[in-house]
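Undergrad: sequence and predicted structure are below.
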Amino acid sequence: MSTTATHRRTLNPPAVAGFAALAIVLPHVPSFFHRLLDGDEAIYGSIAALMNMGGPLYAEGGVDNKPPGIFWVYAATFRVFGTYQMTAIHAVALLAVIATAFLIFLAGRQVGSTRAGVLAAIFYGVVTAAGNPRLLAANTEVFMMLPLTASVLLMLQRRWVWSGLLLAAAGALRQSAAIQVLLLPFALAYLEPRETRLRGPRGGSDSCRPTASSRPGWSRR
């Protein structure tokens, strides 16, 4: 038995999880030192403040070409933490990035290995903050990716109804999420057995749900 094989078997899951968390969080820390990171944040914040004062969205509450989801996120955050509390907005955005990275880990583990999932999650956390300070902004893309990634994960598990609902939720945050609709027929044809393919869009069966035996473990990857 080789030393490499022994090392892989003794890989410490908490240590790996801690390293991944640091690699994801640290690049986003600078967002807490700047009140506004992008002009879009000012627009979303202004409209959210008007909404919380009773103005209806796309009318007296402000007009913009974005779907309503981003304004709901800002308005809800302002209601809890105070109007124009951008530190809270950036914290919510970071939580969305962390949650998305975790879902990416789950998807990567399902289609590849635990190592693939960890690397994919770290890569997402780093590239969403690297290269341009504006990437740190609490923009529509950051919040859209959470339900969109969850939709892909459920698609891989053949839970079609929930995948579709989360895809719709992603579309409420950013229009470009609609492109994933094109994946649905291909995923249905590729993932769903022929005999159940016509039933797939109505929800899928319990047999499609991952079991403990089908999940790659830390000790094997």
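TA: Ah, there it is.

Undergrad: going by C-alpha atoms from here, please, whenever you check contacts or count neighbours.
TA: Will do.

Undergrad: residues contacting the spatially most central residue of the chain?
TA: By C-alpha atoms, centre = their mean, the chain has its centre lying nearest to residue 146, at 2.2 Å. Residue 146 makes contact with 96, 97, 99, 100, 170, according to C-alpha atoms under 8 Å, 6 or more residues apart in numbering.

Undergrad: show me the helices in the protein, by range?
TA: Assigned by DSSP state H, the helices in the chain fall at 3-9, 13-25, 39-52, 69-81, 86-111, 114-127, 140-156, 160-171, 183-191.

Undergrad: presented hereafter is structure B, for comparison with structure A:
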Amino acid sequence: MSNEPSDRRRGPLTRSGGGSAVALPLAPTSLGELAARAREALRTGYWARLVPLLGALAVVTRLPSFARPFWSPDEGFLASQARMLAGGGVLYDTVVDRKPPLLPWLYESAFWLFGSSSLWPLRVLAIGAHLGTAVLLAAIARQRWGNRAGGAAGVLYLLVSIGLSPEDSQAATFEVFMLPATAAAFWYAQNRRWAQAGAATAVAALTKQTGGAVLFAVLWMVRRESRRYGGERPRTSLPALAFGFGLPVLVIALSTGVRNFVFWVITGSSDYASLDGAWLTMLERAFGNAAILASAALGLLVPLARRWRRVREDADLWVWLGASGMGVITGFHFFGHYYLQLVPPLVLLGVGAVARGAANWRPVLLYTALAGTVFVGLGFAWPHQPLQHSVSVATDVAEETAPKETVLVWGMNPEVYWLSGRTPATRYLTAGLLTNFAGGREPNSVGVKQAVPGSWKVFDSEMDRRLPVLIVDESGNAPYAPRYIQPLRALLAAHYTRIGSDGTAVFYRLRTDRPAPR
């Protein structure tokens, strides 16, 4: 480790800064003295210089996110879900998903404050999440390897974290908002503040389940701490960690209903996270996204490879990286945005290697800056076809229906609900919840029997209560097309007439001469 000081207090009368520990002066005796000290801190302080730089870089690297109304179906799902919640929906009851509740609630809050017609507030919050992650990584690196390494860690994180396809790196989705909590958990554990580490881990897991992977690194640090006490674990470490983690989870579970929370966040995803998939597609996606990220992080991977035999120097970071890798693998879908959780530990490991002499800072920073520039440009040049299709379909939906009429979009593009301003006819915003479909899934793993348990019974009751005026079938030749899904096929035959199409989307209108609902 470097001899440069950390941010932690070394004693009751000392503090660390850019050089050796110095005595703390007496407390200010007047507001004028306090203001003078604040001005001096802004002029000379490490963080006062670094944070604005990181803030500016966070904005520049995320400018492409503002270039289009949405980037991915996940954003569309969250936006549609938040609008339903704002309209009186109840999470895990009349509004459902396989994800924890924190991000849907954040979307709902943003819509309540700024309106639901645009995702720009979420883009701003995503920039804040990336900035918070960068600052925390800088704090971790500074404690370990000094001031220069701290600044480099923050800068390199912001550059490497855009090193995926823009729809994965520029979207305001689950991985983005769980990263600050994972970094905070590691920072707290590094400073032996176990209750706070547990609470931060809980926040990460309550944003997305795989955010809890950092718990493995935290537990490893608890174990390391026990060895410092001659094999006797400090009596308060594990209880404090368990309390910090368990309390937020318990509060959230009670607020949403324990049974519903456990089902939708934990047990209801068992079929989704399975080995039944198109392995060639999954492997292509796994290695393709890994290669894209590696191209962005190559400046760090090269010095890291030179020191790979000295794993024990940063064993806690390697545990974090390995646990994050397990998070990427979970579910065997390998979507690009899953890889974002690898970036914080990977950046810290690379920074540690450079700080210990495996490479010079200049080529590492220059290469990563060049790669980041390419990915920013790619964000502005990314093809608009999926966006244009969803906007076109949403426009047709809005023209064919009245504002208070309900719609069913049978497909994997829930953004149509949000873009059209129409209310979903069901709590299941994608066909995936009713068929277990996901990208790369084998046809024999998709169908009514593979749906979320009990979902078709609920769906039938929703249709009995109120049939949608319009059904939009976006399945095309997918294995969840109506010809493969008997309940939907029967619903269309009994109550709907085909009225047209828009590309791959087929529109069905409710017949006025239909039989009475079942």
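TA: Yep, it's here. Remember, predicted model here, so these are calculated numbers, not experimental data.

Undergrad: re the thing from before, mind checking which of the helices of the first structure is nearest residue 203 of the first structure?
TA: Closest to residue 203 of the first structure of those is helix 160-171 (C-alpha to C-alpha; 5.0 Å).

Undergrad: can you name the residues in contact with the closest one?
TA: Helix 160-171 of the first structure has contacts (C-alpha under 8 Å, 6+ apart) with 67, 143-148, 150-155, 177-178, 180-181, 200-204.

Undergrad: which among these end up buried?
TA: Among the contacts of helix 160-171 of the first structure, those classed as buried by neighbour count (16 or more other C-alpha atoms under 10 Å) are 67, 143-148, 150-155, 177, 200-201, 204.

Undergrad: matching residues in the first structure for stretch 317-333 of the second structure?
TA: Counting by TM-score structural alignment, stretch 317-333 of the second structure lines up with no residues of the first structure.

Undergrad: for stretch 140-159 of the second structure, same thing?
TA: Using TM-score structural alignment, stretch 140-159 of the second structure pairs with 107-126 in the first structure.

Undergrad: so which bits of the matching stretch are buried?
TA: 107-110, 113-126.

Undergrad: which residue is the nearest non-sequential neighbour of residue 323 of the second structure?
TA: What sits nearest to residue 323 of the second structure in space, not counting adjacent residues and going by C-alpha to C-alpha, 6 or more residues apart in numbering, is residue 213, at 5.3 Å.

Undergrad: which position in the first structure pairs with the one you found?
TA: With TM-score structural alignment as the criterion, residue 213 of the second structure matches residue 179.

Undergrad: related to what we said a few turns ago, gap between the residue nearest to residue 323 of the second structure and residue 328 of the second structure?
TA: Distance of residue 213 of the second structure to residue 328 of the second structure, computed by C-alpha to C-alpha, to the nearest Å: 10 Å.

Undergrad: hmm, residue 49 of the first structure is touching residue 85, no?
TA: No. Checked against C-alpha atoms under 8 Å, the pair residue 49 of the first structure and residue 85 is beyond contact range at 10.5 Å.

Undergrad: tell me, what's touching the two both at once?
TA: Joint contacts of residue 49 of the first structure and residue 85 (C-alpha under 8 Å, 6+ apart) are residue 78.

Undergrad: compare neighbour counts for the two and give me the winner.
TA: Shown here are residue 49 of the first structure and residue 85; by other C-alpha atoms under 10 Å, residue 49 has more neighbours (23 against 16).

Undergrad: OK, contacts around the more buried one?
TA: By C-alpha under 8 Å, 6+ apart, the contact list for residue 49 of the first structure reads 75, 78, 83, 84.

Undergrad: alright, calling it a day.
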